[in-house]
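**Q** Could you look at this predicted model? Sequence included:
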Amino acid sequence: MKYYFTLIVFCTAIVLGHSQVNPEKQLGSWYMLYGTFRVSDKISINTGIELRYYEIITNYNLDLFGTGMSYHINPKTALTVNYSYLDIDRSIEFTEISNTIEHRLYEQINNKHNLWNLPINHRLRIEHRFLHTINDNTIQNRLRYRLGTKIKLNKTLYIAVSNEIFVNFTEDVFRENRTYAALGIRLHKTLKLQLGYMKQHINNLNLDRLQIGIYLNTDLRKTQ
């Protein structure tokens, strides 16, 4: 699988790669690897890695490493706690602070249901962000709500669509919004690949982002 992922990144870079300075005038990229490991009827472990760039594979933006645990109340609802470490480079955004280290904690609830025949997913998350720069250490809290759906096209392909709004507990309340659409490919019963596009409004910037994500979901429970 890693060879397919490398090939996709390489080919995309050849076709779309270019050099620009203004982040609003370039197509950036997010490369993501997420795993969910079900260890009991009620508990699963979550892990994730993200690499983000202002261009396809150049002008590094940030990397993210996270892990957490989910408690499944029932097949449709789960509670999650998570810790993530982020190394953020924002020098291209013309800010005074070029590098930030973030330790992020969040609590989250996921709920799934059907609206007529359309599957609906709600995700509500509260984040606590511990930000460390060369000049200052701050704590920020925010609320995130994502509404999404996945539509099966056949046994292999599906379409994923979502919108997520961010609400900060500061004077700059509505700082970010993400609108996302992707084509999903089921490579195996435990493995999915998503090729998507995201329109991201953040810090008064309107950014276009290509997303390539690999999602691994395994069940480690012993067969009874």
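**A** All right, it came through fine. Everything quoted here is computed from the prediction, not taken from an experiment.
**Q** all contacts plus neighbour counts: C-alpha atoms, from now on.
**A** OK.
**Q** for the protein, what spans make up the strands?
**A** Applying DSSP state E to the chain gives strands spanning 27-38, 43-53, 60-74, 77-89, 99-115, 118-132, 137-152, 157-168, 176-188, 191-202, 205-219.
**Q** Figure out how far the fourth one is from the centre of its chain.
**A** Its chain's C-alpha centre and that of strand 77-89 lie 10 Å apart, by CA atoms, centre = their mean, to the nearest Å.
**Q** Can you give me the buried ones in that strand?
**A** Going by neighbour count (16 or more other CA atoms under 10 Å), the buried part of strand 77-89 is 77-86, 88-89.
**Q** Then the third one?
**A** For strand 60-74, the neighbour count (16+ other CA under 10 Å) marks 60-72 as buried.
**Q** Ok, the fifth one next?
**A** Counting neighbours by 16+ other CA under 10 Å, one finds that the buried residues in strand 99-115 are 99-110, 112.
**Q** Repeat that for stretch 38-58.
**A** Buried-residue list, stretch 38-58, by 16+ other CA under 10 Å: 38, 43-57.
**Q** tell me the contacts of I139?
**A** I139 is in contact with 128-131, counting by CA atoms under 8 Å, 6 or more residues apart in numbering.
**Q** same check, this time on S84
**A** S84 neighbours (CA under 8 Å, 6+ apart): 64-67, 103-105.
**Q** Pipe the strands of the chain into a markdown table and attach distance to C11 per row.
**A** What follows is those, written out as a markdown table (distance: least, CA to CA, whole Å):
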| stretch | distance to C11 |
| --- | --- |
| strand 27-38 | 13 |
| strand 43-53 | 16 |
| strand 60-74 | 19 |
| strand 77-89 | 25 |
| strand 99-115 | 30 |
| strand 118-132 | 32 |
| strand 137-152 | 27 |
| strand 157-168 | 21 |
| strand 176-188 | 18 |
| strand 191-202 | 13 |
| strand 205-219 | 13 |
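**Q** for the ones you listed, which one sits closest to A13?
**A** Proximity to A13, assessed across the strands of the chain by CA to CA, is greatest for strand 27-38 (10.0 Å).
**Q** Identify the farthest-apart pair in the buried residues of stretch 38-58.
**A** The two members of the buried residues of stretch 38-58 with the most space between them (CA to CA) are I43 and E55, at 37.6 Å.
**Q** coming back round to it: just put the buried residues of strand 77-89 in a markdown table and tack on distance to T138.
**A** Formatted as a markdown table, the buried residues of strand 77-89 follow (distance: CA to CA, whole Å):
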| residue | distance to T138 |
| --- | --- |
| T77 | 33 |
| A78 | 30 |
| L79 | 27 |
| T80 | 24 |
| V81 | 21 |
| N82 | 20 |
| Y83 | 17 |
| S84 | 16 |
| Y85 | 15 |
| L86 | 15 |
| I88 | 15 |
| D89 | 17 |
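**Q** One more to weigh against that first structure:
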Amino acid sequence: MYARFGYSILFVLYQSIVLAQNFDENSSGSWLEFSGTGTLNENWSIPVAGILRHHELFETYDFSFIRTGITYHFNDKSSFTGGIAYVNSKSYPETGIATNTKQYWIYEQFTLKTAIAKNNLSHRFRLENRWINKPETTYFTNRFRYRLQYTRPISRNVYFKTSNELFVNLDNHWFNQNRFYIGLGRKLTPNLKIDIGYLKNHFRNSALDAVLMGLNFNIDLRRDEIALFED
């Protein structure tokens, strides 16, 4: 089992690198992410997520992202989240001098999950209110995102995952970007998973091909028992 999973991971990684090079070696890179949930009670939880992106494999820093918030679970299939996020990114124009951009977000998100047999679908709708701070100006903009994600178990602990997410501007030209992902994951424990695969990120005038590696965790913050200490 472990050998098969290892070979599958190496195959996906190899294909990711080959695909990236076939598109444009100058726009390939790596994408590291983590996401997790801290459960407060049956209805409330705290999400957290982060991304670190590089041009080439782990070389030139491009983008970092962190977000958190509070989630209300209507049931085990649907939830609503409100929260904040921070983005730091660098662009590298022809002058060779890096330009730094910072973003501060407030976001609202609705998630709906459906399952038919072993096929699991997840719909995520997100509205982002963004303050973008560039060296010479700061402006406010709104963006809508829709992600459709599909997962299916391959074996007891290994699963296949693919997703596509469309980003739509609400203030100007409608197309912002599109992210497509395909890869494999493994459950290390009931509350800890790892993913690896290929990410294709389209923008209006460019594209990024990346090897994505992710870590997902769940932490139960509820305390069923209170320890009492006596002198």
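**A** The structure has been received and is ready for your questions. Please read all numbers here as calculations on a predicted model, not as lab measurements.
**Q** Overlay the chains and give the TM-score.
**A** Comparing the two superposed chains by TM-score structural alignment, normalised by the length of the first structure, the resulting TM-score equals 0.84, with 207 aligned residues with a CA RMSD of 2.5 Å.
**Q** still on that earlier bit, so which of the strands of the first structure is nearest K2 of the first structure?
**A** Each of these has some distance to K2 of the first structure by CA to CA; the shortest is strand 205-219, at 9.7 Å.
**Q** wait, which of the buried residues of strand 99-115 of the first structure is closest to K150 of the first structure?
**A** Distance to K150 of the first structure, by CA to CA, is smallest for K112 among those, at 11.0 Å.
**Q** didn't the closest one look like it was pressed against P119?
**A** Yes. Assessed by CA atoms under 8 Å, K112 of the first structure is found in contact with P119 at 7.2 Å.
**Q** burial count for the residue nearest to F166 of the first structure when sequence neighbours are not counted?
**A** Take F166 of the first structure and drop its neighbours on the chain: the residue closest to it by CA to CA, 6 or more residues apart in numbering is R144, 4.6 Å away. R144 of the first structure has 17 neighbouring residues, counting by other CA atoms under 10 Å.
**Q** Might you report the residue contacts of R144 of the first structure?
**A** R144 of the first structure is in contact with 123-127, 164-167, counting by CA under 8 Å, 6+ apart.
**Q** redo that, cut-off 10 Å
**A** Each residue near R144 of the first structure by CA atoms under 10 Å, 6 or more residues apart in numbering is listed here: 108, 123-127, 164-168, 176-177.
**Q** do the same with G197 of the second structure
**A** If a contact means CA under 10 Å, 6+ apart, then G197 of the second structure has 9-17, 31, 160-162, 181-185, 210-214 as its contacts.
**Q** Drop anything exposed from those residues.
**A** When neighbours are counted using 16+ other CA under 10 Å, these contain these buried positions: 9, 12-13, 16-17, 31, 160-162, 181-185, 210-214.
**Q** between K112 and P119 of the first structure, what contacts are shared?
**A** Between them, K112 of the first structure and P119 share the neighbouring residues 148-149, with contact defined by CA under 10 Å, 6+ apart.
**Q** so A210 of the second structure touches V12, yeah?
**A** No. The pair formed by A210 of the second structure and V12 falls short of the contact definition of CA atoms under 10 Å, at 11.7 Å.
**Q** Are there residues contacting both of the two? Which ones?
**A** Common contacts of A210 of the second structure and V12, defined by CA under 10 Å, 6+ apart, comprise 197-198.
**Q** L147 of the first structure: neighbouring residues, count only.
**A** When neighbours are defined as other CA under 10 Å, L147 of the first structure has 15 of them.
**Q** quick one: it from L195 of the first structure, how far?
**A** Between L147 of the first structure and L195 of the first structure the distance, using CA to CA, to the nearest Å, works out to 19 Å.
**Q** cool, I49 of the first structure as well?
**A** For I49 of the first structure, the distance to L195 of the first structure (CA to CA) stands at 16 Å.
**Q** G68 of the first structure too?
**A** As judged by CA to CA, G68 of the first structure and L195 of the first structure stand 24 Å apart.
**Q** Equivalent analysis for I88 of the first structure, please.
**A** Distance, I88 of the first structure to L195 of the first structure, by CA to CA: 24 Å.
**Q** Let me see the contact set for the closest residue to T81 of the second structure other than its chain neighbours.
**A** Taking CA to CA, 6+ apart, and ignoring the residues beside it in sequence, T81 of the second structure has T71 as its nearest neighbour in space, at 4.2 Å. When contacts are counted by CA under 10 Å, 6+ apart, T71 of the second structure is found next to 37-40, 43-47, 79-83, 108-110.
**Q** Let's see that with 6 Å instead.
**A** With contacts defined as CA atoms under 6 Å, 6 or more residues apart in numbering, T71 of the second structure is in contact with 44-45, 80-81.
**Q** Kindly report the same for L112 of the second structure.
**A** Applying CA under 6 Å, 6+ apart, the residues contacting L112 of the second structure are 77-78, 122-123.
**Q** Buried members of these into PyMOL, please.
**A** Filtering those down to the buried ones (16+ other CA under 10 Å) takes a single PyMOL command:
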select buried, resi 78+122+123
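**Q** out of the contacts of L112 of the second structure, which one sits closest to S155 of the second structure?
**A** Of all the contacts of L112 of the second structure, the one with the least separation from S155 of the second structure (CA to CA) is S122, at 20.2 Å.
**Q** The closest one and T111 touch, don't they?
**A** No. With contact defined as CA atoms under 6 Å, S122 of the second structure and T111 do not form a contacting pair (7.1 Å).
**Q** quick one: contacts for the nearest residue to N177 of the first structure once chain neighbours are set aside?
**A** Beyond its immediate neighbours in the sequence, the residue positioned closest to N177 of the first structure (CA to CA, 6+ apart) is I165, lying 4.7 Å away. Applying CA under 6 Å, 6+ apart to I165 of the first structure gives the contacts 144-145, 177.
**Q** mind running it again at 7 Å?
**A** For I165 of the first structure, the residues meeting the contact criterion (CA atoms under 7 Å, 6 or more residues apart in numbering) are 144-146, 176-178.
**Q** before we move on, what about Y180 of the first structure?
**A** Applying CA under 7 Å, 6+ apart as the definition, the contact partners of Y180 of the first structure turn out to be 161-163, 197-199.
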